[in-house]
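Visitor: Sequence and predicted structure, then a few things I'm wondering about:
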Amino acid sequence: MPLYKTINPNSQTTVKIWKIEESYDDLIQSIDLTPESLERVLRMKSNMHQRGFLSVRCLLAEFGYQDSDLFYDENGKPHLQDGKQISITHSFHFSAVIVSDLIVGIDVEKQRDKITIIAHKFIDYEKSYLKENDEGYIKKLTAIWCIKESLYKLFATPGLSFQQHCLVIPFSNIDNETVAWIDYKTKKYRYNIDFLTFEGFTCAYAIA
């Protein structure tokens, strides 16, 4: 079972990353799904999405949970039956889950040139330190997207905008942490962010 990496940011939090190498058949035979989850995975048209969904359930098992321990609220935010906080993500052949006593968010993304096409939709303040000609521009853009996505999942508030409400403090491509802010309505929230890169992917997680 390809558990790729386990990270313990603090005594209350664990991150687990899975490299999806198994076939759909191998994955679905290794876990027990609720009828609702089985129906959901069978409706997926993409084999990659199916395997991502199933690999997240494999990660749940690594934490000692079953698929039936996971449920979603009206905003699509995942929760665990025991009250622990959880956030999940998958992109191509990697998936990740963070479980904590604290409120958390996580995202993993493949580093691709096409992110430049949508950059104008999620960066604003960050233009002050981003340089398109820099060698690590794509890597840095991907990290900013992952950071803002993890904040979005953590904050779980409809109407939150990546571009207008989320700010990522400058960092270098050799850093593995930074500070980010959510500036929403009349309040400002500061978060310490950790991120890492591996095999052309970036993963970031936020802990409240």
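Guide: Sure, I can see it. Numbers count the residues shown, from 1 in each chain.
Visitor: rest of the way, CA atoms for contacts and neighbours
Guide: Will do.
Visitor: Can you list the residue ranges for helices in this structure?
Guide: Using DSSP state H, the helices of the chain run over 24-29, 35-43, 47-62, 115-122, 137-155, 162-165.
Visitor: Quick one, which of the ones you listed gets closest to residue 103.
Guide: Relative to residue 103, the nearest member of these by C-alpha to C-alpha is helix 137-155, separated by 6.3 Å.
Visitor: circling back: would you turn the helices of the chain into TSV with distance to residue 89 and mean neighbour count?
Guide: Below are the helices of the chain laid out as TSV (distance: least, C-alpha to C-alpha, whole Å; neighbours: other C-alpha atoms under 10 Å):
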stretch	distance to residue 89	mean neighbour count
helix 24-29	17	15
helix 35-43	15	12
helix 47-62	8	22
helix 115-122	18	13
helix 137-155	9	23
helix 162-165	17	17
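Visitor: which one of those lies closest to residue 100?
Guide: Among the helices of the chain, the nearest to residue 100 by C-alpha to C-alpha is helix 137-155 (11.8 Å).
Visitor: how distant is the closest one from the center of its chain?
Guide: Remark: helix 137-155 is offset 9 Å from the chain centroid, using C-alpha atoms, centre = their mean, to the nearest Å.
Visitor: Give me the angle between it and helix 115-122.
Guide: Put simply, helix 137-155 runs at 40 degrees to helix 115-122, going by axes from the mean of the first three to the mean of the last three C-alpha atoms, to 10 degrees.
Visitor: let's bring in a second model and compare:
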Amino acid sequence: MPLYKSISVNSQTTVKIWKIEESYSDLLQPLDLKPQSLERVLGMKSELHQRGFLSVRHLLHEFGYTDQDLFYDDNGKPHLKDGKHISITHSFTFSGVIVSDKEVGIDIEMQRDKIAVIAHKFVDYEFNYLDKSADDYINKLTVIWGIKESLYKLFATPGMLFKEHFLVIPFTFDDGETIAWIDYKGRKYRYNTAFLEFEGFTCAYVVP
């Protein structure tokens, strides 16, 4: 079972990342899925999505949970029955789960040049410190997207916009962390964020 990485963020927060190498049937076989989860996975058109969905259930098991412990609210945000906070992500061959006593968000993205084409849709303030000619421009954009996606998952409030309401403070890859802000409806919220790169992917997560 390829648990790829486990990160102890702090005493209340853990990140676990899975490298999806198993076949669909090998992932499905040991799991005890709720009827609605089974219906959902069988309805997915892409085997990549099916394997991502199932690998998340294996990550739950790594935390000591089962599919029965997980439920979603009307905004599509995942919750655990014991009251701990959870966020989930999967992208191609990796999936990730963060569990904490506090609100959290996580995102994994493949690093791809085409993110530069849509940068204007999610970057505003950050253009002040980004260098479009730098070798790490794509990687930095991917970090910013991942942090903003994580913030969006954490806040789970329809109407929030990456470009207008989320702000990522300048960072270096050596630091592997930065501060992010949500500025929404006259209120400001500050978050600690961290990020890491592996095998052409970027993982970012946020904790209040």
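Guide: Yep, that arrived. Values in this document were obtained by computation on a predicted structure and should not be read as measured data.
Visitor: show me the contacts for the nearest residue to residue 86 of structure 1 once chain neighbours are set aside.
Guide: In this structure, residue 86 of structure 1 finds its nearest non-sequential neighbour in residue 99, 4.5 Å apart by C-alpha to C-alpha, 6 or more residues apart in numbering. The contact partners of residue 99 of structure 1, taken as C-alpha atoms under 8 Å, 6 or more residues apart in numbering, are 13-15, 84-87.
Visitor: and if you look at residue 105 of structure 2?
Guide: Counting by C-alpha under 8 Å, 6+ apart, residue 105 of structure 2 touches 86-88, 98, 149-154, 205-207.
Visitor: before we move on, back to that, tell me which two of the contacts of residue 99 of structure 1 sit farthest apart.
Guide: Farthest-apart pair in those is 15 and 84; separation 13.3 Å (C-alpha to C-alpha).
Visitor: Have a look at those two and say which one is more surrounded.
Guide: When residue 15 of structure 1 and residue 84 are compared for neighbours, residue 15 comes out ahead with 21 against 14, by other C-alpha atoms under 10 Å.
Visitor: Would you point out which residue is most central in structure 1?
Guide: In structure 1, the C-alpha nearest the mean C-alpha coordinate belongs to residue 107, at 1.5 Å (C-alpha atoms, centre = their mean).
Visitor: Counterpart of that residue over in structure 2?
Guide: Counting by TM-score structural alignment, residue 107 of structure 1 lines up with residue 107 in structure 2.
Visitor: That match: what's it in contact with?
Guide: The neighbourhood of residue 107 of structure 2, defined by C-alpha under 8 Å, 6+ apart, consists of 88-90, 96, 146-147, 149-150, 203-205.
Visitor: Structure 1: which residue goes with residue 44 of structure 2?
Guide: In structure 1, residue 44 of structure 2 lands on residue 44 (TM-score structural alignment).
Visitor: my guess is that match contacts residue 53, does it?
Guide: No. Judged on C-alpha atoms under 8 Å, residue 44 of structure 1 makes no contact with residue 53 at a distance of 9.6 Å.
Visitor: number of nearby residues for the closest residue in space to residue 73 of structure 2 that isn't next to it in sequence?
Guide: Excluding its sequence neighbours, the residue lying closest to residue 73 of structure 2 (C-alpha to C-alpha, 6+ apart) is residue 79, at 7.5 Å. Using other C-alpha under 10 Å, residue 79 of structure 2 has 17 other residues around it.
Visitor: ok, now residue 126 of structure 2?
Guide: So residue 126 of structure 2, with other C-alpha under 10 Å, has 17 neighbours.
Visitor: list the contacts for it?
Guide: Going by C-alpha under 8 Å, 6+ apart, residue 126 of structure 2 touches 167-170.
Visitor: With distance to residue 181 of structure 2 as extra columns, can I get these in TSV?
Guide: Putting these into TSV (distance: C-alpha to C-alpha, whole Å) gives the following:
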residue	distance to residue 181 of structure 2
167	5
168	7
169	8
170	12
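Visitor: now structure 1: which of these match?
Guide: Retained in structure 1 (both residues aligned by TM-score structural alignment, their matches' C-alpha atoms under 8 Å) from the contacts of residue 126 of structure 2: 167-170.
Visitor: Next step: these restricted to strands.
Guide: 167-168 (DSSP state E).
Visitor: Counting neighbours, which of the kept ones among the contacts of residue 126 of structure 2 end up buried?
Guide: Neighbour-count burial (16 or more other C-alpha atoms under 10 Å) applied to those gives 167-168, 170.
Visitor: before we move on, the earlier item: measure the residue nearest to the centre of structure 1 to residue 186 of structure 1 for me?
Guide: Distance of residue 107 of structure 1 to residue 186 of structure 1, given as C-alpha to C-alpha, to the nearest Å: 27 Å.
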